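K.L.:
dropping the sequence and predicted coords here.
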Amino acid sequence: MMLEDEIFRKYTVDWNLLVSYGFIKEEKGYRYVTNQVPGFKMIVFVFKDGHVKGTIWDTALDEEYVNYRIESQNGTFVSEIREAYIALLKDIRVHCFKETPFVSKQANRIAQKILEGYQVSPEFLWKRDPLSGVFRHPKNGKWFGIIQHIKADKLKNKAQGFIDILNVKLDEQCAAKIVEPGFYPAYHMNKKSWISVCLDDTVSDEVVMDVIRQSYIINSPDPYWLIPANANYYDMIHIFDDTDITLWKQSVPMYENDIVFLYVSSPYSSIFYQCEIVEANLDHVFENENIHMQKAMRLKLKKRYDISEFALERLKEYGIKSVRGPRHVPKALVKLLEE
C-alpha cells in the first residue's frame, strides 16, 4: 500500500481548507509544493475524487527521488527524507481532512444513513481489524450489519486491491439476492443466513438501505408478550377503571412500544387486556410477602377482551399450555388478538 493511501485511508478532504493551507487549485485537483528539505521539493496533489498522491523531486539531479518508498532502504539520509514526507502528509491530514468511520465513500454514506434512520453508530470491536464496524440492534444488541474492509479477491475472483463490504442477515432471501450484481455469498458469516454487498457503488444506496431494513427487522426482538397476573394479588377486574396507565413488574428485557397481553390466573385463566409499554426498565424496588420487584414498566391500556374470549382452553390451540411467566406470543394468536 502506498504511503498516501495508508495515511489518508479513513479520511475525507475538506476542500475549503486546502487553499488556506497553501494548495493551488488546478484543472484536476489541488497541488501543494514545499522545499522544507534542502535540495528536495515535496509535491502533494489532491485529485478531485479525494485521492492523494505525492512525489519528492531531487532538485540537484532534476529527477524524482524514490528511495524513501523502498522499505528496505533505511539509512540515515533516506530515513530523514521519509520521516519529513510522512510528517508533511500527517500535517495536511490534520488541517485539511476529517476522519471517517470507513474507507470507501459509499460505506461512509451508508453509515450516516444508518445513524439517521436507526440512531445506531458502528462499533469497532477488534484491535487487529480496526476497519470492521458492527451495527447492533438497539433493543437486543444483535448485529444487523457489519461493514468490513477486505481484499477484493475474497469476493471477486482475481480482483485487485481492497474493498468495503456490508454483511446483512436476510435468511431465506439470500438465494434470491445472490444472483443480483454486487451481491455475494457472505464473507466470514453463515452463508445460509447472511449475504455480502460490495460498497463500491455497484449497488445503489437505496437498495443497500433496503436490505439493511430487512436485516434490522429479522434481528428485531419479538414485541408481543403474554404476562401472567395473579388474581389473588391484583384487582384485575377494576385495575383500569380510573386510569389507562398502570405500573407493572418487569422481570425480563422489554422495550417501549412492545405489546403486552395481561393473562389473569385462576379462577379466570384468560387474557383480559392488551397494553402498550410506554416506559420500560424503570428502577422500582418493592417487596412484600407476595411480590418482589426491582424493575418496572408503565403499561397503557389499548384494548379490553371479554373474559371468556381468550381463555386458556383456546390458548392451548396455539401451543400455550400454561402461563407461568413472561413469554412471547405465537404469530397466529397475535393476529387474532389484534383483530
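P.N.:
Looks like it arrived, so ask away.
K.L.:
from here on, contacts and neighbour counts on C-alpha atoms
P.N.:
Fine.
K.L.:
the most centrally placed residue in the chain sits in which helix or strand?
P.N.:
Centroid-nearest residue in the chain, with C-alpha atoms, centre = their mean: Phe135, separated by 2.1 Å. Phe135 belongs to strand 133-136 when assigned by DSSP states H and E.
K.L.:
Lys156 too?
P.N.:
Lys156 is part of no helix or strand when elements are defined by DSSP H and E.
K.L.:
same check, this time on Lys302
P.N.:
Assigned by DSSP H and E, Lys302 falls in strand 292-304.
K.L.:
now that strand: buried residues?
P.N.:
Lys295, Ala296, Met297, Arg298, Leu299, Lys300, Leu301 (16 or more other C-alpha atoms under 10 Å).
K.L.:
correct me, but the third one touches Glu276?
P.N.:
No: taking C-alpha atoms under 8 Å as the definition, Met297 is not a contact partner of Glu276, at 10.0 Å.
K.L.:
in three-state terms, how would Ile110 be classified?
P.N.:
At Ile110, secondary structure determined by DSSP: H, G, I helix; E, B strand; the rest coil is helix.
K.L.:
structure two is appended below for comparative analysis:
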Amino acid sequence: MRNKVFEYIKKKYKAEPEYLWKRYPDYAVFRHSDNRKWFGIIMNISYEKIDAQKSGMVNILNVKLEDILMRDYLVSQDGYYNGYHISRGNWISIALDGTVPFEAVCELIDIGFSATASKKKKNVLRQPKEWLIPSNPKYYDIIHAFDDTDTIDWKQGAGIIKNDIVYIYVGAPVSAIMYRCKVIETDIPYNYHSDGLTIKALMKIKLLKRYEADQFTFERLKTDFGVFAVRGPRGVPNSLSALLK
C-alpha cells in the first residue's frame, strides 16, 4: 500500500517524497509547495512501537487532523494510532498493512493536506459556506439597497470568501433576515473608520432572494433555531438553512 499512497499523492497533489534522514532512509516526507509544511510522513517501524499486540515491521502514514473528535474516534478503531513521534497537533498514524482500506487512507490524506495548507490554499480547497451577517440601518439603508441594482459592496467579514452565501439580518427596528446573497468578489481594498465602525475590506454580493419582514424574525430565530444574537458573521444552523433556501 505504501507505493499506492505515493502514486495517489503524486497524481493528486504533484508532490514527490523527500528523504530527510540518513539514519532512516525509508522515511518519506510530503510537503506543500508554498508554505513547505509537511502534510504526510511515511515511516517503516516496528509494529510493537504503536501496538503491543502486533509484531514485525509496518509502514505507517502520519497525517494531521483539525477535528479533535474525529482523531479521538479514529484512534479507537483498528489500524489508527496516536501520531508516532508527532504527538502534538492532532497527528495520527495509519497502518498501511491493509487494516485500513486504501480509500479511507486517501480521504485522510486529503484531510491532512487541507489541515496543513496555507490560508490562501485553504480558501481554494474549502467548499462554499453559508453565513448570517448583521446590518445596522443606523449606518446603511439596507432596506432600499437593492431597489435599483442586484449587486452591492458590503463590509467583508472574517472567513468569508468568494462563492459563499450570506443571509443579511437587518437590525432593529426590522429585526429579521431580509436577503439571501452570493459573494462574487472579496478583498476589495477599503479604509473607513467612524463612530466605532472600522472597515478594512469590502466584498461584492449579488442578491439571490428576498424575504418578507415577518418570515424570519429575531423572535423566530431565537425560538425555532437557537440563534440568540447576530453581532458578526456566524454560521447558519442546518434547520434554518433548509428553510431559507
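P.N.:
Happy to help now that I have it. This is a predicted model, so every value here is computed, not measured.
K.L.:
quick one, helices of the stretch 201-339 of structure 1?
P.N.:
Remark: helices assigned in the stretch 201-339 of structure 1 by DSSP state H, counting those that start in this stretch are 205-218, 312-315, 331-338.
K.L.:
contacting residues around the residue mapped onto Leu221 of structure 2 from structure 1?
P.N.:
Aligned counterpart of Leu221 of structure 2 in structure 1: Leu315 (TM-score structural alignment). Applying C-alpha atoms under 8 Å, 6 or more residues apart in numbering to Leu315 of structure 1 gives the contacts Lys321, Leu333.
K.L.:
that older thread, turn the helices of the stretch 201-339 of structure 1 into CSV, columns for distance to Ile259 of structure 1.
P.N.:
Output for the helices of the stretch 201-339 of structure 1, formatted as CSV (distance: least, C-alpha to C-alpha, whole Å):
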stretch, distance to Ile259 of structure 1
helix 205-218, 16
helix 312-315, 17
helix 331-338, 10
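K.L.:
out of those helices, the one nearest Gln160 of structure 1 is which?
P.N.:
Among the helices of the stretch 201-339 of structure 1, the nearest to Gln160 of structure 1 by C-alpha to C-alpha is helix 205-218 (23.2 Å).
K.L.:
so Ile56 of structure 1 makes contact with Phe40?
P.N.:
Yes: if you go by C-alpha under 8 Å, Ile56 of structure 1 and Phe40 touch, sitting 6.6 Å apart.
K.L.:
so what corresponds to Arg234 of structure 2 in structure 1?
P.N.:
Using TM-score structural alignment as the criterion, Arg234 of structure 2 maps onto Arg327 of structure 1.
K.L.:
so who does that match touch?
P.N.:
Arg327 of structure 1 neighbours (C-alpha under 8 Å, 6+ apart): Trp225, Leu226, Ile227.
K.L.:
what about the helices in the stretch 1-150 of structure 1?
P.N.:
Listed in chain order, the helices of the stretch 1-150 of structure 1 (DSSP H, counting those that start in this stretch) span 3-7, 15-21, 76-96, 105-118.
K.L.:
skip the chain neighbours and tell me the closest residue to Thr99 of structure 2.
P.N.:
Using C-alpha to C-alpha, 6 or more residues apart in numbering and skipping the chain neighbours, the partner closest in space to Thr99 of structure 2 is Gly79 (5.4 Å).
K.L.:
for structure 2, longest strand please?
P.N.:
Taking DSSP state E as the criterion, structure 2 has its longest strand at strand 176-194.
K.L.:
aligned partner of Glu7 of structure 2 in structure 1?
P.N.:
In structure 1, the residue matched to Glu7 of structure 2 (TM-score structural alignment) is Arg109.
K.L.:
can you count the residues close to that match?
P.N.:
15 (other C-alpha atoms under 10 Å).
K.L.:
likewise for Lys335 of structure 1?
P.N.:
The number of residues packed near Lys335 of structure 1 is 10, by other C-alpha under 10 Å.
K.L.:
quick one, what contacts it?
P.N.:
By C-alpha under 8 Å, 6+ apart, Lys335 of structure 1 has no neighbours at all.
K.L.:
again, but for Asp129 of structure 1
P.N.:
Shown in contact with Asp129 of structure 1 (C-alpha under 8 Å, 6+ apart): no residues.
K.L.:
if I read this right, Tyr27 of structure 2 contacts Ile41, doesn't it?
P.N.:
Yes: taking C-alpha under 8 Å as the definition, Tyr27 of structure 2 is a contact partner of Ile41 at 7.2 Å.
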